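Chemist: quick one, what's the 3D model for this:
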Amino acid sequence: MSLLLGVSLLAGGGYAAWHEMHTSKLQALWLSRYAEKLDYRLEAGASDRILFPEAGPFDRRLGYSALPEFLQRLSARGFDIHEQVRFSPALARYADRGFFVPYPEKSQAGLTIDDCRGEPLYENSYPHQYYERFDGIPPVVAMSLMFIEDRGLLNPGRPKANPAVDWPRFTMAAISQVEKKLGLPVQAAGGSTLATQVEKYRHSPEGRTGNAEEKLRQMVSASVRTYREGQMTMVTRQRIVRDYLNSVPLSAAYGHGEVHGIADGLRLWFGADFAEVNRLLDSRRNAGTSYEAQGLALRQVLSLLIAQRRPSYYLGAGREDMARLTDSHIRLLANGGVIGTRLRNAALLQKVTYRDLRLEPGVREVPSSKGITAARMRLSSLLGVSLYELDRLDLAATTPLHGQLQGQVTDYLHRLADPTFAGEVGLFGERMLSPERTGDVRYSFTLFERGEQGFRVRVQTDNTNQPFDINEGSKLELGSTAKLRVLTTYLEVIAELHGRYAGRDVAALRKAEAVDPLTRWALGYLIQNEDRNLPAMLDAALERRYSASPAERFFTGAGMHRFGNFRREDDGRLPTMREALQESINLPFVRLMRDLVSYSTYQTANSVELLKTDDNPERLEYLRRFADREGSVFLQRFWKKYRGKTTEERIEVLLDGMRPTAPRLAAVHRYLMPEADRAGFDRFLRTRLPDADLSDKLLESLYTRYAPGAYSLPDQGYIARVHPLDLWLLGYLTKHPEAGISEIITASSAERQEVYGWLFRSRHKSARDSRIRIMLEVEAFTDIHRRWQRLGYPFDHLVPSLATALGSSGDRPAALAELMGIIVNDGVRLPSVRIDSLHFASDTPYETRLGIAADAGERVLPSEVAAALREALGSVVEGGTARRLRGSFMQADGEPLRVGGKTGTGDNRIQTVGAGGRLISSLALNRTATFVFYIGPNHFGTLTAYVPGRGADSFRFTSALPVQVLKGMAPILQPYLEPGAHTQCQPPAPAAPMKPTLTASNRAGA
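Modeler: Here you go, the predicted model:
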């Protein structure tokens, strides 16, 4: 009786298992109920219940795995999370166990960028083509896939079937794995269904099944994903077929990168048109087409379906193997009734032709512009990814660029190459252009609009059609635009002095120490004037007069220099600083910069005491620093001439620069090759002095006299008549041929002090004084550089010379625009915004929206200084170098918009000067002319004309050119300058000053 009961129970259990394997009813019931709990919601603010995937290829490619790092970087650069998904408790537990989160995954994703109106500027989604619906797949393609991979997947007799498990295949695969473990000679069987394959190549580490645990994770994840939408699974199974065809990995293609999906595979492997292949293979649409064309299309698709197991091999060395496998599968499809005899025969006769991607690259052209390129580069920098990786992220971003205005300005700049149009705009004349050269000038334009959270770039474009961005990627000498930075620093210093002394009475002011000219003037002003408010003092500072005479020589940059004015008629003037800015007169700014250097010097060190007596212990430290700096400068020069050469070539370079004598060559050889024997020494000298009488006795004497250690490095250099550090560097590079400049500077610390040791021993105090003055000037420019950097100066150092007042340290148009934005914004620096929102992973469990943080402002100038600068810049347009622009922009009521700015011309050359200052040669490197401007209370920007290379030698245009170009642009810009008019973008901030949030450093990464 008990045996009968046991048999009955076993039979019942076996039947129940068989029934479940064929119907999946229990799985459907339980898993669908469980999957209902695995939900998520998008809510405001940062989420405290979200888990990001880790290792899956698709999770990495789409950016889901990297989102924690992205969010950390964006937070540090001024972005806040506005919305983010929250996992349900059940989903959080499920994901924490390592299973793949179930959601409808995308067939296509990639980067999109919209402009400020929500209009698309850039879209680059992958794969480029795909099957949108299962019904769009030709039946023969779907049937071929299932015949090869998963024959029972779409069985209509199993409406609740779990596609993640094919029990017979799974059982055979498990048995074969056991037999393999036992060492039996069997061929391992695969148990993967299409559903688990999709999970594997999307979400498993490296897209592989590393062990049994990973296979179980794939099966569970695929099962839960299947029943997420209910117990009936036919629609889900059809979606698996579609998803596999859309996303199967097919190696990578030159010029394109990773290939995913049959559509891109057809295009990139065979150069086939996806739509045409589908038409040929769809019996509903291919009437009248030849079997040969249908056979080739079928062969191409089958080749890709087969190749997915070893795509890199089959795309490269395995093409013949793939052809044989394809033939075999064509016959199997015919025998299985999937295709007919005529199509089989036609397909067997065809041969696929592979696309030569080096001759025909797989790059798909995407419309772009300089503004879009800048936005992509900014996104790339924000996220720390390459442009290739960026384009494949599941990311939608918005930029404040105004697409329509961007297009209009770009078209206008391109038309300036046409002499007829350039003439209509008024670009011909003295200090402008001639008709035959209009096409050689490049123009770059940016327009910003200030908003509450940043300086939003509305236009960034040029007429170069090149990736290089003059605005952000250049270091150019922009001439007199540097005067704006000098004037800003000057007024900032006056405001500092006002804050320091304005509260004191006259008696205290008379006792205050005033060593530098600016402090003396400030004290005198406050003593003489009862009205001590800062705006009045700044106005008086702008009325200070400086000589424009070029007669004086200036000790700066470690030597004596002369400077000239652009116009000789200015040489005899004594203009105010307002007039000097208005008419861009050079010498007053050189003298003003000298006063700023003096002010900075006396703020940090008592140079009077340093220069008074040799007994001051600080003098020694200054001399040491001079030796360190001067030696570093020379080493960099020497390293450049040796860089990229062999040891033998480097020695020849040194010897070519000296007049050879036996003692000089002996000193060089014994220093550079101290271990060389006498025979090698003799050959060296006799080879280079073939006509000299070099007896054995003389050679022996030279070999001994200049033995290693016999002379100090400075003496060795003196004997050889080369700079000692040149000799040291060559010796160091002989032992360390791959050394870089940083290593060389570090290694030469002692030698630099040794070479300049004469400074410490010299009887002449004046020699030491001049070196100390040089170091004091360097330190002063370090302080000035700090001030400039706080206002957006983009480079790591300034040239420590008064010539920096005229532009010798270089600048960048975008950085000048940022300075103008600070002035327009009453001294509050905001981020320059080229990306204002990011939307990651829309409609997924990782969805996150970010926007600009609200606390981005930092006060960097007193509002009174900004106001004084606006007035001074306005005078440049009202009656100065930009007066041709006066009245060009109007308000809605017909009144002129207030316009201000600063012009600058850079003529960048390498000049060779002979004795007495005689000019021997002059080689043009480029010519630039820039106008940095504001228009009304909310808009500002830059316009630069630029001619690169030696062709600049034939151009004489000045900043009048960009001013005239901007004037011609006025009809295009005018409709967009009124708040909210025609822009459909966010209206600008009101003209009233904004209340800043003071921060330790500016969060200007957006």
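
Chemist: CA only for contacts and neighbour counts going forward, please
Modeler: Will do.

Chemist: got the contact list for residue 339?
Modeler: Residue 339 makes contacts with 140, 333, as judged by C-alpha atoms under 8 Å, 6 or more residues apart in numbering.

Chemist: element containing it?
Modeler: When elements are assigned from DSSP states H and E, residue 339 belongs to no helix and no strand.

Chemist: roughly how far does it sit from residue 601?
Modeler: 90 Å (C-alpha to C-alpha, to the nearest Å).

Chemist: what segments of the stretch 51-200 of the chain are strands?
Modeler: Counting by DSSP state E, counting those that start in this stretch, the stretch 51-200 of the chain has strands at residues 79-87, 109-114, 120-126.

Chemist: who's in contact with the longest one?
Modeler: Taking C-alpha under 8 Å, 6+ apart as the criterion, the residues outside strand 79-87 that touch it are 38-51, 74, 845-853, 1006.

Chemist: and with 7 Å instead?
Modeler: 39-47, 49-50, 845-853 (C-alpha atoms under 7 Å, 6 or more residues apart in numbering).

Chemist: in it, which residues are buried?
Modeler: 79, 80, 81, 82, 83, 84, 85, 86, 87 (16 or more other C-alpha atoms under 10 Å).

Chemist: quick one: the first one from residue 400, how far?
Modeler: In this structure, residue 79 lies at 15 Å from residue 400, with C-alpha to C-alpha as the measure.

Chemist: same question for the fourth one.
Modeler: The span separating residue 82 from residue 400 equals 18 Å under the rule C-alpha to C-alpha.

Chemist: here is the second sequence; please produce its structure so I can put it next to the first one:
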Amino acid sequence: MLLFAALLCIGIVGLAWFEARTSWLQARLLPDYARSLSFDLEEGPSDRIRFPVQGPFDQRLGYVNLPAMLDRLQTNGFYIDRQVRFSSPLMTFVDAGFYPPYPEKNQAGLSVRDVDQQLMFDFGYPRRVFEGFEDIPPLMVESLLFIEDRRLLSDDRPQMNPTVNWGRFLKAAVFKAGEAMNLNTPSMGGSTLATQIEKFRHSDDGVTGSITEKLRQMVSSSVRVYRHGEDTMPARRQLVLDYLNTVPLAAAPGYGEVNGIGDGLRVWFAADPAEVNRLLALKSPEEDELRLQGLALRQVLALMIAHRRPSYYLLQNRTELGEMADAHLRLLRRRDRISPALAEAGLEQALEFRNFREQPAVIPGDTNKGVNMVRNRLSKLLDVSLYQLDRMDLKVTTTLDRSLQEQITAHLRSLRDPAVAEANGLVGESLLRPGQAASLRYSFTLFERSDLGNQVRVQTDNTDIPFDINEGSKLELGSTAKLRVLASYLEIIAELYERYAPLPRAAQPADTDPLTRWVVGQLIVQPEMTLEQMLAAAMDRRYSASAAESFFTGGGKHTFSNFRREDNSRNPTVREALNESINLPFVRMLRDVISHLTQQQWQDLRTLMGNDNDPRRAQVLARFADREGTQFLSRFWGKYVNKGDDERVSAFLSGLQLTPVRAAVIYRYLNPSADLDSFNQFMAEKLVQVPEATALARLYGRYDPQLFNLQDLGYLANVHPLELWLVGYLLQNDKATFSEVLTASANQRQEVYRWLSRTRASNARDSRIRTMLDVEAFAELHRRWRRLGFPFDYLVPSLATALGSSGDRPAALAELMSTIMNDGARISPRRINRLVFAADTPYETHLSPALAMADQVMHPDVARVMKLALADVVNKGTGRRLLGTFKRADGSDLNMGGKTGTGDNRLVSTAGGQRITGRALSRTATLVFYLGDNHFGTLTAFVVGDEAGQYRFTSALPSQVLKGMAPIIEPYIQRAAAIEVSIPEAAFPAGLWDEEMYLDETPELAEPVLE
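Modeler: Next up, the predicted model:
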């Protein structure tokens, strides 16, 4: 029996030794099993897929976060149209905790292609990799194997499983057992290249945290190397390639994570990887090249050693790393792996690291504004940084047209050349002066309507900064604001028509706001008037252009001027005022709009204020106050939710014209415990002219928030008191929910509207009422503008908003133009056509955006009238220089329209009510346009800084620039027109007015400028 047992043990040990030497059994069993661990890409979302939950490699490539990102994308209008399905064996394998075997990518990252699949951006990471095993210098392979696994590429064992080096593994196990018994045994790892790769790619934090994790690495790697059959030599070569390409080498300042020998050489030693590879491939180098070859080998050895503790060696203990590299050079010489001459050359070289202060290793940013637009949008959609986005395994197809984008970008940049600018007609009256072209910046967008929605074809500018002017700026674009005022005006006319046209004439009010009186008057005169006729009459309604009147707005009296003094005596129609961009008619038009919105809010109070003796009056007023206060808090909430304290204060102050009193009131309320020094610092930062110390001290004491009620504080600050309260509350309760805000504001909502209970009002009280009603009316106007795509969280509560003081963005104006072209249906612009995550992996997922849903935000008849009015601007107004510029394929004029605007933004100081200085901050000129039935966009010219005061260009400049771009844009539009476009009827109501009815030969007029 003992003999049998002994023989059995010898047999088992012999078989184990045989298997360890030859991997015969594994080579018979694992290939078929590995091939069963398959996956297939199929239509629709998958119910048989597992995503990784850990591992640096899987996190960097985005695989770990894919479930959360897919949820966000589906919430934001994308749907999964293709996704991988796991085979049943693969599902079982992964559910058991192992890593799926597939050809993992040594290099992956964000790639962006245009609508025709032309590559626009490709961030392959790591940046420098070996394409194949044959590209690796043999000396580098020899050095790696000498350090890590000297028999890995031995060809005497073709079926060998490289996952476990049994001798090394058993020795490491014995040493580990001795350590557990407190014996003085050396420390040694049992990892091979195969398990190291599994570890730094897929293990939690890239480390082996347990025996279970080590077994997971060994099993996963063993299955992986037998995917292609019994002969493992190709897999073993692939291990060398994978290791050299992806080994983690710590994070470098300004660069981020460094992976792979190529990037390690470039980042840590400022070496050229291609030159290092050339040097290491030399077999008989000359003396000078031998010295360089020795340095290259020393650098490569240092990186291979540094992998054991990357941050320790590369950031903290570089001297020790150099000593270890020297020791390996001596070992390589001693074992005849390198020549004595090469070893000596390497030992003579100093291991010099990159000086990141003097020689930063920053990856150059992409300045293609269309690509950056896509990257920024994806960053927000996926809730990742641009750094993370660029390193994800993601392929994006955009709506951009690369060729058109590049041509327009090149043209805009060429306009900085004075000779080119003059050849394009940009020098002259209302344009540029000689020598001014170099400082001008231009921004351009072009959209195309299609059966998939409004697609961005071009988004670019001629700057080299990554900032996106179209979507990231806030510019005063001058008279383009008149387009928004006109939209509000016509929408109200349409609302009033639909309200009163069905009513008997006796039921229509006679004493109300000007717009209501006008509509009712028109219906009395022409009872059968249609809405189209009413809107046409509204466009022919006259507004005085007189600049003599003072307007109560923004908490005080203001005056406005026209660009041309000769317009002051005119009484133009709305149509004429739009064509010639006359300021004062639009100021008065906005006053009528605000008056109407105020009346709409006020009319609920008329019956309540009518009988002072009604005992129910107080209760009804309290309910009214609670309802109104809740509505305004809801509006303000959207402005401040999900912001930090500094962001909330900045959002609150933005758009406010701060005086010393207003600034003092706001700061003391928001910071009740702040001392005088903090108060003085705030005033110095926010005011153009800072009062003297004694005056500041008086302001600090006089506007103690405890001395005033909330309503008075709002009046003094010229803000809605509930907005002031909300900001103060959120600064003290930054995690509060809206429900908590409503509960906490119960008393404040009543306090703000307590004035309603008074039966008489003094002149001062009247002033307060008017100011607050003005603010509330502008809040309602802001709500209407937001529906039309206005991009900001607030409007300046002043009639100057009609002339652009609330700012705008070119992209938002393009969206408004889209709504007008779509008969009042707002459709979000489409910038991305397809997303492919993790292509050719077990996690591959394809997404497409759903067809854009139309939101009818403007009455269709209003949109048609506005489109015709914009055609007038080109046919006989401020955009007339564009008339006849663009042609159809048959040579006829392409129908087009647009609105121009000029903004002259200055920092104004006053003394005694008189303007004494006006330092220029910037000057802008914008054209928002449509070309034909399916293309629209914006073109903005601007200059910033003190030199802006030297420029006198108007919106004639962007019109002339667009005219010069016709040879580039016109062929594209003609080609697009040749392709039949099917617009969904649900998204775009059919029917457009005939635009030819308004054409005439009126000379082009100058563009007003708001200063």
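
Chemist: for the stretch 751-900 of structure 1, just list every one of the strands.
Modeler: Using DSSP E, counting those that start in this stretch, strands in the stretch 751-900 of structure 1 cover 828-829, 832-833, 837-840, 848-852, 858-859, 899-913.

Chemist: okay, the fifth one sits on what stretch of structure 2?
Modeler: In other words, strand 858-859 of structure 1. Structural correspondence for strand 858-859 of structure 1: residues 855-856 of structure 2, per TM-score structural alignment.

Chemist: that stretch: average distance to aligned residues in structure 1?
Modeler: When structure 1 is superposed, stretch 855-856 of structure 2 averages 2.3 Å from its matched positions, counting by mean C-alpha distance after the TM-score superposition for structure 1.

Chemist: run through who's touching that stretch.
Modeler: Residues from elsewhere that reach stretch 855-856 of structure 2, judged by C-alpha under 7 Å, 6+ apart: 824, 825, 826, 827.

Chemist: relative to residue 162 of structure 2, which of those is nearest.
Modeler: The shortest approach to residue 162 of structure 2 among the contacts of stretch 855-856 of structure 2 belongs to residue 827, at 57.5 Å (C-alpha to C-alpha).

Chemist: residue in structure 1 matching that closest one?
Modeler: Counting by TM-score structural alignment, residue 827 of structure 2 lines up with residue 830 in structure 1.

Chemist: quick one, helices of the stretch 701-850 of structure 2?
Modeler: Using DSSP state H, counting those that start in this stretch, the helices assigned to the stretch 701-850 of structure 2 run over residues 710-717, 721-732, 738-744, 746-752, 763-787, 810-821.

Chemist: list of residues touching the last one?
Modeler: Think helix 810-821 of structure 2. With contacts defined as C-alpha under 7 Å, 6+ apart, helix 810-821 of structure 2 is touched by 470-471, 788-791, 825-826, 863-864, 866-867, 928, 936-938.

Chemist: quick one: which of those is nearest to residue 222 of structure 2?
Modeler: So of those, ranked by how close each gets to residue 222 of structure 2 (C-alpha to C-alpha), first place is residue 471, at 51.1 Å.

Chemist: corresponding residue for the closest one in structure 1?
Modeler: Alignment note (TM-score structural alignment): residue 471 of structure 2 maps to residue 472 of structure 1.

Chemist: and for that match, the neighbour number?
Modeler: 14 (other C-alpha atoms under 10 Å).

Chemist: same check, this time on the one 3 residues further on
Modeler: Residue 475 of structure 1 is flanked by 15 other residues according to other C-alpha under 10 Å.

Chemist: separation between it and residue 793 of structure 1?
Modeler: The spacing between residue 475 of structure 1 and residue 793 of structure 1, counted by C-alpha to C-alpha, is 11 Å.

Chemist: next one: residue 835 of structure 1
Modeler: The spacing between residue 835 of structure 1 and residue 793 of structure 1, counted by C-alpha to C-alpha, is 21 Å.

Chemist: go on, residue 392 of structure 1?
Modeler: The value you get for residue 392 of structure 1 to residue 793 of structure 1, if C-alpha to C-alpha is used, is 34 Å.

Chemist: ditto for residue 715 of structure 1
Modeler: Distance check for residue 715 of structure 1 against residue 793 of structure 1: by C-alpha to C-alpha, it reads 43 Å.

Chemist: ok, now residue 120 of structure 1?
Modeler: In terms of C-alpha to C-alpha, residue 120 of structure 1 sits 33 Å off from residue 793 of structure 1.

Chemist: which one of the two is surrounded by more residues?
Modeler: More crowded of residue 120 of structure 1 and residue 793, by other C-alpha under 10 Å: residue 793, with 22 against 13.

Chemist: that one matches what in structure 2?
Modeler: Matched to structure 2 by TM-score structural alignment, residue 793 of structure 1 sits across from residue 790.

Chemist: ok, residue 579 of structure 2 touching residue 877?
Modeler: Yes - at 4.3 Å, residue 579 of structure 2 counts as touching residue 877 under the criterion of C-alpha atoms under 7 Å.
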